[in-house]
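Asker: Sequence and computational prediction follow.
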Amino acid sequence: MALDAPESENSKRFRGSIDDEFDACNPVTNGGERREHYDETQPLIAFPANSVTRTPLPWRQLSVLFCLRAVKPLVFELIFPFVNQMILEIGIVDDPERVGFYSGILESIYACMSFISIVPCSLLSERLGRKPVILVTTSGIAISAALFGFSKLYWFMVLTRCIGGGNGGNIAALKTMLAELTDKSNEAVAQTGFAIAYRLGQGIGQPVGGLLSHPERQFSVFDTPFWRRHPFALPGLVSGILAMVLVFVGFYLLDETHPPKKGKAMRRFSSGSSGNSSMTSSREAQVTMSTDVDNNGPQTWISVMKSTPGLHVLMCNRALLYLAVEGMFALYPLFSFTPIQSGGLGSSEADIGIILTFRALLMLLFMFSSTYLLNRWGSLRVYRFSMALLPLTFGLLPVLNFLARSEGAGKNSAAFVLVHFLVITMWALNGLAFPATAVMVNDISPTANSLGIIISMSELVKTFVEAIAPAFVNSTFAFSIKHNIAGGHLTYIIMMSLTTFGFVQPFWLKNRSPAWRNNARADESPD
């Protein structure tokens, strides 16, 4: 019979140090305290809380989603370069100084209908899934775009914009699907791509509207009675066809991400991973189980508003951001179209389209650096920087008119070109606010279950402001010019005041990083 030799003091100390090191790194221990029962499904080596491995992105899904995201801004911005001229040519008004009121209504009614349709679209996406809602509404947007250019009466112009806007409430479903495809480790890249897709839609829509209106004047092949009778039909037809092509692409390539359907796969994964000795699989099972536990229970709008600190501040700041952004998108084409002696720049539709295209391309160039800036500076600092540019952008518009009026070279002077370039550059840099505010909206959500509601809230705020901003800004501009209020500069004074407050208010916000956003997606593998 073998006898156990007594353990020496050195052996005890050595064994104790090994045990202490094991306890410190083993996730089944807590602060060095040994638990009585070990879970053999847990990894032996802990993953530090502050060490985040970037989850690979599902690029097939995201690419289709980005393309569908571009449709609404393409159609929304399509009419901006030519709508003022169209209102004059079809005889709605005969005075260029009165155009702003009517064009403002057309621009606002689209966003107003989007605001009304957000909640129904959001509820339908929860019931039917994200994919069918996104595809059906995108088809409606395409039809409205194709019909707008054939308008000969103002009520028909309003009707087609209502159809497009009524289908524009799909943004909540688009953004919720994006959030369901990403996590905290890769959302900066995805949100940047989402914002670039939006701006690319604008970048396509604005030149299509500006350069393809009156095609009979620019291309001999279109010099026919049909195109002379419908000089604004081609931009809408081109954008409508492009949108329908994207719908068919989405039908075949876009996968559903509706949480109830994905939840079954997550639960199967969690139960099946217990027998797997892989360290990665076990860690993913931990993430899935902890997420399921933390986010159980239904959420209501009231409960989310009460349980989310800082939500009202963020929503208020989003309202100020989009008031300025949509106000500028409506104001700049009207300002450029208005004769110089009336306070504008006297530009043609083609010139306006070229400038807006240059601005969109410049902003896309800046957007490619936004992922680096978001990771290095954080979303809040990037947001504050971009908001600081808005008061200067609005403040330089009357300076442009002053330089255009001046004797000598006027719009050809070096000073005018330099100031104009500065305005367009600052306006383009403001685009960095969009991926930043999208990350802030995701990060303020305390649980995964509340994310859809918070995104819907943020889109309601955004579309409500989009509904009133163009009509407010354009009507104020027309009224100010016609009655010479504040020298015709009332609009600039109001917008500079609001955007200055919009720059100050983000200093009340704080960076947030809820635990559920730091978890990698365990429910699906990248395409």
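Answerer: Right, received. Where do you want to start? Numbers count the residues shown, from 1 in each chain.
Asker: contacts and neighbour counts: CA atoms only from here.
Answerer: Will do.
Asker: Scan this structure for its longest helix.
Answerer: Across the chain, the longest stretch assigned as helix under DSSP state H is helix 451-483.
Asker: what's the spacing between that one and its chain's center?
Answerer: 16 Å (CA atoms, centre = their mean, to the nearest Å).
Asker: After it, which helix or strand is next?
Answerer: Following helix 451-483 in sequence order, the next helix or strand is helix 490-504 (DSSP states H and E).
Asker: neighbouring contacts of that following helix?
Answerer: 317, 320-321, 324, 384, 387-388, 390-392, 394-395, 397-398, 473, 476-477, 480 (CA atoms under 8 Å, 6 or more residues apart in numbering).
Asker: So which bits of that helix are buried?
Answerer: Neighbour counts using 16 or more other CA atoms under 10 Å place 490-492, 495-496, 498-503 of helix 490-504 among the buried residues.
Asker: Name the next helix or strand following whichever strand or helix holds residue 423 along the chain.
Answerer: For residue 423, the host element (DSSP H and E) is helix 414-429. Proceeding N to C from helix 414-429, the next assigned helix or strand is helix 433-444, under DSSP H and E.
Asker: could you give the angle of that following helix to helix 451-483?
Answerer: Here the directions of helix 433-444 and helix 451-483 differ by 140 degrees (axes from the mean of the first three to the mean of the last three CA atoms, to 10 degrees).
Asker: Show me the contact partners of helix 433-444.
Answerer: With contacts defined as CA under 8 Å, 6+ apart, helix 433-444 is touched by 179, 187-188, 191-192, 194-195, 308-311, 314, 318, 370, 374, 379-380, 382-383, 386-387, 451, 454-455, 458, 511-514, 517.
Asker: Restricted to buried residues, select these in ChimeraX.
Answerer: Restricted to buried positions by 16+ other CA under 10 Å, the ChimeraX selection for the contacts of helix 433-444 reads:
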select :179,187,188,191,192,194,195,311,314,318,370,374,379,380,382,383,386,387,451,454,455,458,512,517
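Asker: Report the buried residues of stretch 222-240.
Answerer: Quick answer for stretch 222-240 (16+ other CA under 10 Å): 222, 227, 230-240.
Asker: What segments of the stretch 251-400 of the chain are helices?
Answerer: When assigned using DSSP state H, counting those that start in this stretch, the helices of the stretch 251-400 of the chain occupy the ranges 259-272, 279-294, 301-307, 311-337, 349-367, 370-377, 379-388, 390-395, 397-405.
Asker: dropping in the other structure now:
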Amino acid sequence: MVSRPFESFSRLTKCTPWLQGSLTAAALTISVLPLNRLSDRIGRKPILLLGLSVALMSILWVGLAKTFWSLAASQCFRGLFDGNISVSKNVIGEMTDYTNRSRAFSLFLILSTCGRTLGLLIGGDLQKRSSSLFGIEFFKQHPYFLPCLVVAIILAIAFIVILFFLEETAPRRVLGRQSLQEESSQTYSPPLRELAVYPVIIAVANYTGLVFLNQCENALLPLVFAMPVEIGGLGFNPAQIGYILGAYSLLTTFFLAFFFGPIIRFFGERRFFIFCVFSQLLMWVMLPIIHQYARHFGIGAHVWVGLAVMSLPHVCVEMGFGCIYTYLIGAAPNRRSMSSTIAVAYVISSIFGIMVPTMATSLFSYSIQHNILGGYAVYAVISFWTVLATLVAFCLPFDARPVWERERS
């Protein structure tokens, strides 16, 4: 059945979140490490340009897709050849030092959040206008091609900017004239067994824990907001859900832009990261409380106040990534193993990207269907993992600087 063309494009778009979250993550699990290690040899810039080219072709492919398998293939294609998700972190790590690295990653997160918001606006607005605006049969048959084309143009501009203005940061390409022996010792990708050391294991474990909590939030919040109050949700309509999630994104951008730097300078990466992880407990405690209020008193001021309180853990989980990226770079045994450390973390996070959304939503459904802990068992399980992730966060070292930067100072 799935191989037949969809009767309408709206049926196809219902599969998009699953495809983006699972198929791309599955392909990334295979490709992240090889692409990172290839960037050690040929440079970061070629891999970034390859990733943008693949993303451009993939998004146009999505706009033209009319069958399930065509859309699925586009996402697998992007996941297999787009290494930007991790190589870009290598570039930031190589362009900065411990004095400005956290701030640089916060800027990266700001731009990522703005990009997601812009993408939603482009996709929603242009999809509605494309067929009526042009009145062309092609746009009626492919109503998502226009927003995909606009995104492709943005990617093409980014390609040109990187091609002409980004300087290579890979150590192999910036060493200059050195002896072959010295170059080889500093730049070739190290064997993965070099990464089986305590600092790397702890940093990757904390990154994985944060990804787990973030994936749970991304999977459950839209579901809880949309489900009827009678079966564990809040009964919001799509517009309300969009406003809530959009407000969370705007608040995250605001805090990253104006408060992340001062907070890190005052508290330090370790203490603030522990707080960010522990704050997620607030979300999983607040959700059943908000639901009980909605069930007994309807959607009123108390529910909106509760949702406002939930914005704190949402903001903190995003800022936590700014901290843990610094620890991933700092955990690398040496400069030449930095990209492999980041790649290993992304491989594990991609695996979680495949499993966690399905696990979280299935547990939500099972809890309600069997009335386990009043239908709130899913929140109890995630709260337990939040406590474990907080305990693991205490194992992070007090100094997030890489070994080579500590030796230099």
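Answerer: That came in fine, so what should we check first? Predicted model only: the values in this text are computed from it and were never measured.
Asker: the residue most distant from the middle of the second structure, which is it?
Answerer: residue 179 (40.1 Å; CA atoms, centre = their mean).
Asker: Contact partners for it?
Answerer: Residue 179 of the second structure neighbours (CA under 8 Å, 6+ apart): none.
Asker: What is the nearest of the buried residues of stretch 222-240 of the first structure to residue 485 of the first structure?
Answerer: The shortest approach to residue 485 of the first structure among these belongs to residue 232, at 33.9 Å (CA to CA).
Asker: From residue 216 of the first structure, how far out is the closest one?
Answerer: Counting by CA to CA, to the nearest Å, the gap from residue 232 of the first structure to residue 216 of the first structure is 10 Å.
Asker: One more: residue 235 of the first structure?
Answerer: For residue 235 of the first structure relative to residue 216 of the first structure (CA to CA), the value is 13 Å.
Asker: Aligned against the first structure, show me the partner of residue 176 of the second structure.
Answerer: Counting by TM-score structural alignment, residue 176 of the second structure lines up with residue 264 in the first structure.
Asker: What of residue 91 of the second structure?
Answerer: By TM-score structural alignment, residue 91 of the second structure lines up with residue 177.
Asker: gap between the nearest residue to its match once chain neighbours are set aside and residue 519 of the first structure?
Answerer: Spatial nearest neighbour of residue 177 of the first structure, chain neighbours left out: residue 257 (6.2 Å); criterion: CA to CA, 6 or more residues apart in numbering. Distance of residue 257 of the first structure to residue 519 of the first structure, given as CA to CA: 17 Å.
Asker: Over to residue 64 of the first structure?
Answerer: Distance, residue 64 of the first structure to residue 519 of the first structure, by CA to CA: 25 Å.
Asker: Which two of the buried residues of helix 490-504 of the first structure have the greatest separation?
Answerer: 490 and 503 (20.2 Å).
Asker: about what we covered before: in a markdown table: the helices of the stretch 251-400 of the first structure, plus distance to residue 431 of the first structure.
Answerer: Output for these, formatted as a markdown table (distance: least, CA to CA, whole Å):
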| stretch | distance to residue 431 of the first structure |
| --- | --- |
| helix 259-272 | 31 |
| helix 279-294 | 33 |
| helix 301-307 | 28 |
| helix 311-337 | 9 |
| helix 349-367 | 6 |
| helix 370-377 | 9 |
| helix 379-388 | 7 |
| helix 390-395 | 11 |
| helix 397-405 | 18 |
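Asker: closest to residue 208 of the first structure out of those helices?
Answerer: By CA to CA (comparing all of those), the closest turns out to be helix 349-367, at 7.8 Å.
Asker: In the second structure, point out the residues matching that closest one.
Answerer: Mapped onto the second structure using TM-score structural alignment, helix 349-367 of the first structure covers residues 238-256.
Asker: mean deviation of the matching stretch from the first structure?
Answerer: Comparing stretch 238-256 of the second structure with its match in the first structure after superposition yields a mean distance of 1.8 Å (mean CA distance after the TM-score superposition for the first structure).
Asker: Give me the residues contacting that stretch.
Answerer: 106-107, 109-110, 113-114, 117, 222, 225-226, 311, 314-315, 318-319.
Asker: just stretch 146-165 of the second structure next, same as before
Answerer: By CA under 8 Å, 6+ apart, stretch 146-165 of the second structure touches 45, 49, 52-53, 55-57, 59-60, 62-63, 119, 122-123, 126-127, 130, 139.
Asker: how about the longest helix of the first structure: buried residues?
Answerer: Buried residues in helix 451-483 of the first structure, counted by 16+ other CA under 10 Å: 451-481.
Asker: Kindly report the same for stretch 286-299 of the second structure.
Answerer: Here stretch 286-299 of the second structure shows 286-288, 290-295, 299 as buried, counting by 16+ other CA under 10 Å.
Asker: same thing with stretch 155-171 of the first structure?
Answerer: So for stretch 155-171 of the first structure, counting by 16+ other CA under 10 Å, buried means 157-171.
Asker: mind listing which of those residues are in strands?
Answerer: For those, not one is inside strands, with DSSP state E as the criterion.
Asker: what's the distance between the alignment partner in the second structure of residue 406 of the first structure and residue 379 of the second structure?
Answerer: Aligned by TM-score structural alignment, residue 406 of the first structure pairs with residue 296 of the second structure. The spacing between residue 296 of the second structure and residue 379 of the second structure, counted by CA to CA, is 20 Å.
Asker: Distance of the most centrally placed residue in the first structure relative to residue 361 of the first structure?
Answerer: The centroid of the first structure falls nearest to residue 195 when counting by CA atoms, centre = their mean (5.0 Å). Counting by CA to CA, the gap from residue 195 of the first structure to residue 361 of the first structure is 13 Å.
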